[in-house]
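Undergrad: Build the 3D model from these lines:
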Amino acid sequence: MRSVRARAALGATVVVALALAVAGLAVLLVLRANLTDQAGLQAEVTAREVAGQLALGVPYDRLETGDEEDHPVQVTDEDGRVVAVSKDLEAISGTGTDRVTRAPAPTPSPTPSPTAEDGDDDDDDGTDSPDPARGEVSTDDPDFANGTATVDGDRADYRFASVEATNAAGLTLTVHAGAPLAAEQRAVGSVRGAMLTGLPVVLLVVAGVTWLVTRRALRPVEGIRREMAAITASEDLSRRVPEPGSHDEVARLARTTNETLTALEASVERQRRFVADASHELRSPIASLRTQLEVGAAHPELLDVTGAVADTVRLQALAADLLLLARLDAGERPGTALLELGALVREEVSQRTGDRIPVTVSVPEEAGGLEVTGSRTQLARVVGNLLDNAERHAGRAVAVAVRAEGGGVVVEVTDDGDGVPEAERERIFERFVRLDDARTRDEGGAGLGLALARDVAVRHGGRLTVTGAGERGARFTLWLPDAR
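TA: Below you'll find the model as predicted:
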């Protein structure tokens, strides 16, 4: 079954069927046990009535057994001989013997009369002598058994109770009295029939209701599926799936799907813009380099080697930035090397010998608490990009400070340039964004440095922000979590 509705309806039907079957079986067992116990109680009452007559010395042929058809009675002695049966009893089973013919009773031996000497002994023992003219009925719980009996040609099932009694002659007799199980069988049969008749109806209702409810619940899912198929066919990521007004799992699925589509649309748009901007940025140095090489090929004396090398270096740096951004977008995880950020900043500044403005470095003497984990190459690129940006816009001073703060390490790069307008402080971290559109590409770069720096910081679990530095200038703050 490929349909969720069909599987849900089948599963619910099977579960309900099993539950009803178990519950019905339990009801039948309890009903049968209760009715059987009632029949056993009736049989016990009859058996004790007959046993009481035997204890009083009533002759076997004068025993009153009540309704013989409803309560067949069989009396046996200690040797298992049948000494009395109820009227019209033709066959019996379940009482230990299936004989229904009275056996000749043996002549009981006379009961010795107590002598005076015996009476003295009894008085000495402090016990009372039993009345020789009267027997007794056992007070023990009777034995029960199921069997059959044929009374006046009608055979039926009975519940038999066996009670022992001692007559006046001291003979122990066992009275087997039965109570019919017809009522129990009729009741159990009626209940079983009602269950078997009602079970298919209940299962049909359960299957139908489950089918309808599941169909109604999954209708929004089908709408989501159709819309997603349409989006896939049209490649229009601006479309969204319908969101139901409910607050259940389907509504959450629709909202999550729309959020995914929004993120996917933004990612695709960013990728398209990235490709377009990269193509535009690469075209300029390539065109310039080609022009210089063509001029050099035609007029070697006019070849601008310095300009060609500069364009080649710029092209190489741009390609490296694009490659790193592509790796970051692909989800490349940063390294796990342990780095001392103060030493990394000192090393990066020491290599910048051609800067037009000297960089002031402030790092604590004891830099043991300035360790972070990550990629040394990528973090060095972040520091270098921040210094390049500061050198490009600074008037007379660029400063770098490293310190521990807030469970991490902070690197601050400050310049005294014109600063960044507050409304543009987030936009400058977008790719290929240059606030001064009038400046030349050689002076302004491609607009990838700050975007790359923030991406690397985020990948390392940190953040990169920009604020004002007093009355003039900008302060870029890089925060990275402490290695500890």
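
Undergrad: going forward, measure contacts and count neighbours with C-alpha atoms only.
TA: Fine.

Undergrad: can you give me the strands for the stretch 201-350 of the chain?
TA: With DSSP state E, counting those that start in this stretch as the criterion, the stretch 201-350 of the chain has strands at 337-340.

Undergrad: Mind telling me what element the closest residue to Arg381 other than its chain neighbours is part of?
TA: Setting aside the residues directly before and after it, Arg381 is nearest to Ala453 in space (C-alpha to C-alpha, 6 or more residues apart in numbering), at 7.4 Å. Assigned by DSSP states H and E, Ala453 belongs to helix 449-459.

Undergrad: Now do that helix: which elements does it pack against?
TA: When contacts are defined as 3 or more C-alpha pairs under 8 Å, 6 or more residues apart in numbering; DSSP states H and E, helix 449-459 sits against helix 305-329, helix 376-393, strand 463-468, strand 474-481.

Undergrad: so the residue nearest to Arg381 makes contact with Val382?
TA: Yes - under the criterion of C-alpha atoms under 8 Å, Ala453 makes contact with Val382 at 4.7 Å.

Undergrad: Tell me how far the helix holding Ala453 lies from the chain's centre.
TA: 39 Å (C-alpha atoms, centre = their mean, to the nearest Å).

Undergrad: for stretch 426-433, same thing?
TA: With C-alpha atoms, centre = their mean, you get 44 Å for stretch 426-433.

Undergrad: again, but for stretch 283-301
TA: 67 Å.

Undergrad: hey, where'd the helices end up in this protein?
TA: Taking DSSP state H, the helices of the chain run over residues 4-55, 116-125, 182-234, 249-298, 305-329, 341-350, 376-393, 441-444, 449-459.

Undergrad: follow-up on the earlier one: contacts only, for the residue nearest to Arg381.
TA: 381-383, 385-386, 464 (C-alpha atoms under 8 Å, 6 or more residues apart in numbering).

Undergrad: another one to check against the first:
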Amino acid sequence: MRSVRARAALGATVVVALALVAAGLAALLVLRANLTDQAGLQAEVAARETAGQLALDVPYDRLETGDEEDHPVQVTDEDGRVVAVSKDLEAISGTGTDRVTPQPPPAAPEKPEKPEKPEKGDDDDDRDDDDDGAGAEPGRGEVSTDEPDFGNGTATVDGDRADYRFASVEATDSAGLTLTVHAGAPLAAEQRAVASVRAAMLAALPVVLLVVAGVTWLVTRRALRPVEDIRREMAAITASEDLSRRVPEPASGDEVARLARTTNETLTALESSVDRQRRFVADASHELRSPIASLRTQLEVGAAHPELLDVEGAVADTVRLQVLAADLLLLARLDAGERPGNARLELGALVREEVSQRTGDRIEVAVVVSEPEPGGLEVTGSRGQLARVIGNLLDNAERHAVSSVAVEVRGARGGVVVAVTDDGAGVPEAERTRIFERFVRLDDARARDDGGAGLGLAIARDVATRHGGRLTVAGAGERGARFELWLPGPR
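TA: Model (predicted):
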């Protein structure tokens, strides 16, 4: 089942089915308990009515048990003998004994005769007689007020067998004999009600599930329609390779709308990346064509006329090709997400080392290193890449300076700053972002041999970014430019 709509509809239907089954079972249990309690209450009333008659010493064969079919009654004594049953009771279970034939009670002991009353006239005897006999009531039994015992069983009355709820109530007659009355109330109404509700639930369950499945299918289809539109548009973009197209964004503002917005942002970034890659390939091809053509020309002339071979020019073109190939390789590694190293470096020493190796520069570089405390100028990163950044900044400053280039290294804002300043023409404020793009040279008239390929500052900025730092440019007073490289301290 690969369709999201089908899975959603099936899942919703299963969940609703489980919920309805659980709710239905709970409702049936509650209904059955309530109806059973009502039957128990009816059985208790019938049992107490019979127990009240026993407490008044009504003879067993004259007990009024009401409707025998609705309330079968069984009376037992302390020894479990059946002493009375309701009319037409043929069988019973669930009361402790299944006997329905009354048994005669044991013979009661004879009561002692009362002494004769004294004759009237004796004042003391009259007072005694008044005290002993005045206001005396005949003896009577009592009905237990304790909670009766309940249980379920069956009874057969006049040939009809049915289920009953029995209540057991104790009563004591005037002779002190304890009797137990078992009276039942039919459970047929409870069973019919539960069966009716169960049948109604079972009949309604498929209808409810079909409605849930249909509504879920329609709602999911409507909700996923924008997703299908996005998929269709993405398929068209893939087929046409036209990254300028965008997927439709629904106005709902929900997760699908956010997905469409993110997809369009991804397409924008991908289009920009592809454009940059195409420009990079085109610019790289253009930059490589000149030294390769020059080198080929020199070699062809040298092959035809060895005495005219410009060895120094061929070496210079070869060096240019080597430097350009190294720059392109480094940019490719940076674009691939190469992580910088974790070596701890002291930037002051690294700057001094780079400056000391520049023996052929036309301008001498002045270096100022401020060390506020030991280890205050340390950073973490790749020594080769950071040395390349410093070298590129020095190359750029030496290329544009008139008479001076200065380098300052100092700690600042939780990191280290390397500032390279020259007294050249400076960078126009409108171009201070564009100069960090690849193959960009502000002076298009400058010869390529003198101006470079326009990759130095782009490499420096990318390396700084990979190290968690930044590279910016600003004016240096009335004349010149100031490039500042900030790198975070050791991590």
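
Undergrad: Quantify their similarity with the TM-score.
TA: After superposition, the two chains reach a TM-score (TM-score structural alignment, normalised by the length of structure 1) of 0.94; 470 aligned residues with a C-alpha RMSD of 1.6 Å.

Undergrad: Make JSON lines out of the contacts of Ala453 of structure 1 and add distance to Ala91 of structure 1 and neighbour count.
TA: Shown next, in JSON lines, are the contacts of Ala453 of structure 1 (distance: C-alpha to C-alpha, whole Å; neighbours: other C-alpha atoms under 10 Å):
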{"residue": "Arg381", "distance to Ala91 of structure 1": "108", "neighbour count": "18"}
{"residue": "Val382", "distance to Ala91 of structure 1": "107", "neighbour count": "23"}
{"residue": "Val383", "distance to Ala91 of structure 1": "110", "neighbour count": "21"}
{"residue": "Asn385", "distance to Ala91 of structure 1": "112", "neighbour count": "18"}
{"residue": "Leu386", "distance to Ala91 of structure 1": "112", "neighbour count": "23"}
{"residue": "Leu464", "distance to Ala91 of structure 1": "104", "neighbour count": "22"}
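
Undergrad: so can I have TSV of the residues you listed showing distance to Glu340 of structure 1?
TA: Formatted as TSV, the contacts of Ala453 of structure 1 follow (distance: C-alpha to C-alpha, whole Å):
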residue	distance to Glu340 of structure 1
Arg381	15
Val382	15
Val383	13
Asn385	19
Leu386	18
Leu464	19
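
Undergrad: How many residues are close by Leu455 of structure 2?
TA: Using other C-alpha atoms under 10 Å, Leu455 of structure 2 has 20 neighbouring residues.

Undergrad: aligned partner of it in structure 1?
TA: Taking TM-score structural alignment, Leu455 of structure 2 has Leu448 as its aligned residue in structure 1.

Undergrad: Please report the distance of the aligned partner of Asp311 of structure 1 in structure 2 from Arg289 of structure 2.
TA: Matched by TM-score structural alignment, Asp311 of structure 1 corresponds to Asp317 in structure 2. As judged by C-alpha to C-alpha, to the nearest Å, Asp317 of structure 2 and Arg289 of structure 2 stand 11 Å apart.

Undergrad: Looking at those two, which has the bigger crowd around it?
TA: Asp317 (21 against 13).

Undergrad: quick one: contacts for that one?
TA: 291-292, 294-295.

Undergrad: can you rerun that using 10 Å?
TA: Residues near Asp317 of structure 2 by C-alpha atoms under 10 Å, 6 or more residues apart in numbering: 290-296, 298, 311, 323, 449.

Undergrad: separation between the counterpart of Asn167 of structure 1 in structure 2 and Val45 of structure 2?
TA: Using TM-score structural alignment as the criterion, Asn167 of structure 1 maps onto Asp173 of structure 2. Look at Asp173 of structure 2 and Val45 of structure 2: by C-alpha to C-alpha, they are 19 Å apart.

Undergrad: out of the two, which sits in the busier spot?
TA: Asp173 (21 against 18).

Undergrad: How about that one, nearest residue that isn't a chain neighbour?
TA: Per C-alpha to C-alpha, 6+ apart, closest to Asp173 of structure 2 is Gly141, 4.0 Å.

Undergrad: Residue in structure 2 paired with Arg225 of structure 1?
TA: That one, Arg225 of structure 1, aligns with Arg231 by TM-score structural alignment.

Undergrad: What is the neighbour count of its match?
TA: 14.

Undergrad: The one 10 residues further on too?
TA: Using other C-alpha under 10 Å, Glu241 of structure 2 is surrounded by 11 other residues.

Undergrad: mind listing what the equivalent of it over in structure 1 touches?
TA: In structure 1, the residue matched to Glu241 of structure 2 (TM-score structural alignment) is Glu235. By C-alpha under 10 Å, 6+ apart, Glu235 of structure 1 lies in contact with 228-229.

Undergrad: And the residue nearest to Asp173 of structure 2? What does it align with in structure 1?
TA: Checking TM-score structural alignment: Gly141 of structure 2 goes with Gly135.

Undergrad: Do I have it right that its match meets Glu164?
TA: No - with contacts counted by C-alpha atoms under 10 Å, Gly135 of structure 1 stays clear of Glu164, the gap being 11.1 Å.

Undergrad: Quick check, Arg7 of structure 1 in contact with Met1.
TA: Yes - Arg7 of structure 1 lies in contact with Met1 (C-alpha under 10 Å); the separation is 6.4 Å.

Undergrad: just to revisit the earlier point, the match of Gly141 of structure 2 and Leu435 of structure 1, how far apart?
TA: Where Leu435 of structure 1 is concerned, Gly135 of structure 1 sits at a distance of 123 Å (C-alpha to C-alpha).
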